[in-house]
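*Asks:* this is the structure alone, sequence omitted:
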């Protein structure tokens, strides 16, 4: 219970840091980007593994959390390593497909925006959308490292890395907004921060965990089927999450002006705190329950549920 409590606290750090940084950055970005460009900034930001594109994860991240915890409980180090190898290939292909699609759809995405302020630079906005397409690919590659670290209950490594990179990212984005007022450069900063996060997580997994020394790359179809058997259950929650958390912004993009996206974002942002609380609890408890279940410690699971 003590470890679960500590992991829950640690896993909340990056979530609450993100909310706090958003609250600080929002008025600054609106002031320097303008209402229309900030609205585009908000919309392009949903093309991430935390937003709309979480659907294309197809529940695999939760499945990795579950099975990596079970493999650790059994002492099956080979399967832990194979899970990382397989998921890197899986997420790399998905990220490449989605990133390529977004790159070529950038003109269409920006053309759909109605600019009622006359302030939207569509050339820069299109460039920003193309930068986001590269960020999509890098983001998907970070998912396996985060999932494996959390499945092994190494929340400190995962969450501290994410928190540190988030702070650097937002400080630099705010500086870019103040000194250049260019949204496309802000997304260059975000791309750089995502790449830094991937490199740090990769180094941590490779050199700080005993399961990946030596590193071996192997594709196991039986393991892929096992992971998909669980991920398909989680897919429903992904669909529900998109409907309730992301479709509102799509409707604004289709029918309203870009400045309305900015106004809507400011109004609904406080509700993100509640959603973060639920996500935080789930990320810490899933690997703990999986480990207890693998060891047949049913009584401990009951105690965990009651508490």
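*Replies:* Received the coordinates, thanks. Computed from a prediction, not measured in an experiment: that's the story for all the values here.
*Asks:* from here on, just use CA atoms for contacts and neighbour counts.
*Replies:* Will do.
*Asks:* how about the helices in the protein?
*Replies:* With DSSP state H as the criterion, the chain has helices at 2-33, 35-45, 60-74, 77-111, 122-151, 155-180, 183-208, 221-245, 247-255, 258-268, 272-294, 298-306.
*Asks:* same list (those helices) but as TSV, adding distance to residue 52 and mean neighbour count.
*Replies:* Output for these, formatted as TSV (distance: least, Cα to Cα, whole Å; neighbours: other Cα atoms under 10 Å):
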stretch	distance to residue 52	mean neighbour count
helix 2-33	17	17
helix 35-45	9	23
helix 60-74	15	23
helix 77-111	11	18
helix 122-151	11	23
helix 155-180	19	18
helix 183-208	17	19
helix 221-245	6	15
helix 247-255	8	15
helix 258-268	15	18
helix 272-294	15	17
helix 298-306	31	12
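*Asks:* could I get the ones you listed in a markdown table, plus columns for distance to residue 51?
*Replies:* Converted to a markdown table, the helices of the chain look like this (distance: least, Cα to Cα, whole Å):
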| stretch | distance to residue 51 |
| --- | --- |
| helix 2-33 | 13 |
| helix 35-45 | 8 |
| helix 60-74 | 14 |
| helix 77-111 | 14 |
| helix 122-151 | 11 |
| helix 155-180 | 16 |
| helix 183-208 | 15 |
| helix 221-245 | 8 |
| helix 247-255 | 10 |
| helix 258-268 | 14 |
| helix 272-294 | 12 |
| helix 298-306 | 29 |
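*Asks:* residue 54 is nearest to which of the ones you listed?
*Replies:* helix 221-245 (6.9 Å; Cα to Cα).
*Asks:* got a list of contacts for the closest one?
*Replies:* 51-52, 54-55, 58-64, 67, 79, 83, 86 (Cα atoms under 8 Å, 6 or more residues apart in numbering).
*Asks:* so which of the residues you listed is the closest to residue 275?
*Replies:* residue 51 (12.4 Å).
*Asks:* give the contact list for the closest one.
*Replies:* Contacts of residue 51 by Cα under 8 Å, 6+ apart are 45, 242, 246.
*Asks:* spit out the contact partners of residue 125.
*Replies:* 37, 40, 110, 183, 184.
*Asks:* surely residue 19 meets residue 272?
*Replies:* Yes: under the criterion of Cα atoms under 8 Å, residue 19 makes contact with residue 272 at 7.2 Å.
*Asks:* putting a second one here so we can go through both:
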């Protein structure tokens, strides 16, 4: 049974972990670039991106274990939990061996695939093997974190994630200052991740003392059950990896390692915005599932609209800042030369993110309505289109072509497919959703947009901290715009909260 305390703790710790990760990333990116150089940082990004592709070998098992564990634990069927975990662990051991075999092959071919400077060839090969070992350990031990998630230990998982993010990132500072290379960075991350994974496994056996592991080939019927649930999750995850990590690899193959640095920094800024959106939406899928189970489509429609509004109101001030003031930010954060190369890439990717965020609730609602097949197929089509367009355009306009290759498929799915498809699923007119879910948040952001443009023209800061303080000083305009547009909803929200408190008091 999932307790309210652990659920609430997971939400709070999740928010803290997200913003801590972003803060550390904002600090570490210029630090890594200045200590590794543009080429060295590009090699580091290529190694990480190449290994991240292998995460598709998750095979959708983590989601499957979470679902099986939650259902079996609710029934008190500890034997089924042990069977599922044993089967998943058996599969993951073979998967980890496959990852290492692929990594060894890629390490031999790495300098022939990417434009890596000669002095980095050996370093990149060793770092790739170490990073693949890190991924392999994560794949194996994620079986235990899935069990913890299935039984509701969100607070513990959040704490472990926060510790891992902090140590793996900040631990690189003394490593680089002492003159060590990318190999030492990869080795440090392996040690921290492996330690956190072992702690999670020990915690899993402590909170589930009935858990028994048997490492033998699972029965065919259990394998079929795991595969039937995990297949479309696997395809969706693989497509997501294709979208997230294709660009850096394409730039590394067709341009230079230094160009990867420019693209990776811009992509990372946009990825932070996605992380914030995910922290808002990650608990929407259970709500949508409960509404669907009770055939409460009115609440499902409300969740769809309110979820979109919330994500846009939280993230669009950041997107507007990146598009309008991205050049100033990069100049103060990394340097003048870097801003010249990366600003236009940042603006293109930020616009693509703005379109994607307008349909940010698609994952939760589609999964809740058992439309994971459609979700996986459309995401895969978008990923393949991203790859194809990037390969075509990079030959003509370089790094910008890769950015446009990302934006064009996003426009196609975000504007012309997902709004109509989701509105059809929840029995809602598309126009109503676009008006309430999209246009009203955009209207609320207009004051912030105009004042940000004015600041970029007439209020140039001298240092990065000045830029941060300026942005914080302008944010009340976004809050004011949201209040003006949504002030009528505030009394309704108060009434709903009051009713829920009254029901809780009665119970």
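*Replies:* Yep, it's here. Bear in mind the structure is a predicted one, so any value in this text is a computation, not a measurement.
*Asks:* can you pull the TM-score for these?
*Replies:* The TM-score (TM-score structural alignment, normalised by the length of the first structure) is 0.85; 298 aligned residues with a Cα RMSD of 2.9 Å.
*Asks:* which of the contacts of residue 125 of the first structure line up with contacts in the second structure?
*Replies:* Contacts from these that recur in the second structure, judged by both residues aligned by TM-score structural alignment, their matches' Cα atoms under 8 Å, are 40, 183, 184.
*Asks:* residue 176 of the first structure: which of these is nearest?
*Replies:* residue 183 (8.3 Å).
*Asks:* for residue 241 of the first structure, see how far away that closest one is.
*Replies:* For residue 183 of the first structure, the distance to residue 241 of the first structure (Cα to Cα, to the nearest Å) stands at 27 Å.
*Asks:* quick one: map residue 326 of the second structure onto the first structure.
*Replies:* Taking TM-score structural alignment, residue 326 of the second structure has no aligned residue in the first structure.
*Asks:* list the buried ones in the helix or strand containing residue 326 of the second structure?
*Replies:* Assigned by DSSP states H and E, residue 326 of the second structure belongs to helix 297-333. For helix 297-333 of the second structure, a neighbour-count test (16 or more other Cα atoms under 10 Å) marks 297, 300-301, 303-309, 311-333 as buried.
*Asks:* quick one, that helix and helix 257-281 angle?
*Replies:* 150 degrees (axes from the mean of the first three to the mean of the last three Cα atoms, to 10 degrees).
*Asks:* ok now helix 297-333 of the second structure, how far from the chain's centre?
*Replies:* Distance of helix 297-333 of the second structure from the chain centroid (Cα atoms, centre = their mean, to the nearest Å) equals 15 Å.
*Asks:* mind giving me the packing neighbours of it?
*Replies:* With contacts taken as 3 or more Cα pairs under 8 Å, 6 or more residues apart in numbering; DSSP states H and E, helix 297-333 of the second structure sits against helix 257-281, helix 284-293, helix 336-357, helix 440-458, helix 464-486.
*Asks:* would a markdown table of the ones you listed with distance to residue 73 of the second structure be doable?
*Replies:* Listed next are those as a markdown table, based on distance: least, Cα to Cα, whole Å:
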| stretch | distance to residue 73 of the second structure |
| --- | --- |
| helix 257-281 | 25 |
| helix 284-293 | 17 |
| helix 336-357 | 35 |
| helix 440-458 | 41 |
| helix 464-486 | 42 |
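*Asks:* of all the ones you listed, which lies closest to residue 99 of the second structure?
*Replies:* Nearest to residue 99 of the second structure, of all those, is helix 257-281, at 24.0 Å by Cα to Cα.
*Asks:* check contacts around residue 135 of the first structure.
*Replies:* 99, 190, 191, 194.
*Asks:* how does it look with 10 Å?
*Replies:* Shown in contact with residue 135 of the first structure (Cα atoms under 10 Å, 6 or more residues apart in numbering): 47-48, 95, 99, 129, 187-188, 190-195.
*Asks:* what about it, distance to residue 223 of the first structure?
*Replies:* 28 Å.
*Asks:* repeat for residue 8 of the first structure
*Replies:* In terms of Cα to Cα, residue 8 of the first structure sits 28 Å off from residue 223 of the first structure.
*Asks:* same question, residue 166 of the first structure
*Replies:* Counting by Cα to Cα, the gap from residue 166 of the first structure to residue 223 of the first structure is 33 Å.
*Asks:* then residue 284 of the first structure?
*Replies:* Applying Cα to Cα to residue 284 of the first structure and residue 223 of the first structure gives a distance of 24 Å.
*Asks:* repeat that for residue 259 of the first structure.
*Replies:* Per Cα to Cα, residue 259 of the first structure is found 47 Å from residue 223 of the first structure.
*Asks:* contact partners for residue 209 of the second structure?
*Replies:* Contact analysis of residue 209 of the second structure by Cα under 10 Å, 6+ apart lists 78, 203.
*Asks:* equivalent analysis for residue 164 of the second structure, please.
*Replies:* Counting by Cα under 10 Å, 6+ apart, residue 164 of the second structure has contacts 158, 189, 192, 193, 194, 195, 196, 197.
*Asks:* and which of these is nearest to residue 483 of the second structure?
*Replies:* Scanning the contacts of residue 164 of the second structure for proximity to residue 483 of the second structure, where the rule is Cα to Cα, the winner is residue 158, at 32.1 Å.
*Asks:* for the most centrally placed residue in the second structure, which non-adjacent residue is spatially closest?
*Replies:* For the second structure, the residue nearest the mean C-alpha position is residue 275 (5.2 Å; Cα atoms, centre = their mean). Computed as Cα to Cα, 6 or more residues apart in numbering, the closest residue to residue 275 of the second structure that is not its neighbour in sequence is residue 18, at 6.8 Å.
*Asks:* ok, that neighbour touching residue 159?
*Replies:* No: using Cα atoms under 10 Å, residue 18 of the second structure makes no contact with residue 159, being 11.5 Å away.
*Asks:* got the contact list for the residue nearest to residue 162 of the second structure when sequence neighbours are not counted?
*Replies:* Among residues not flanking residue 162 of the second structure along the chain, residue 17 sits closest, at 5.2 Å (Cα to Cα, 6+ apart). By Cα under 10 Å, 6+ apart, residue 17 of the second structure lies in contact with 11, 23, 158, 159, 160, 161, 162, 163, 165, 166, 279.
*Asks:* try residue 187 of the second structure
*Replies:* Residue 187 of the second structure neighbours (Cα under 10 Å, 6+ apart): 126, 127, 129, 130, 131, 133, 134.
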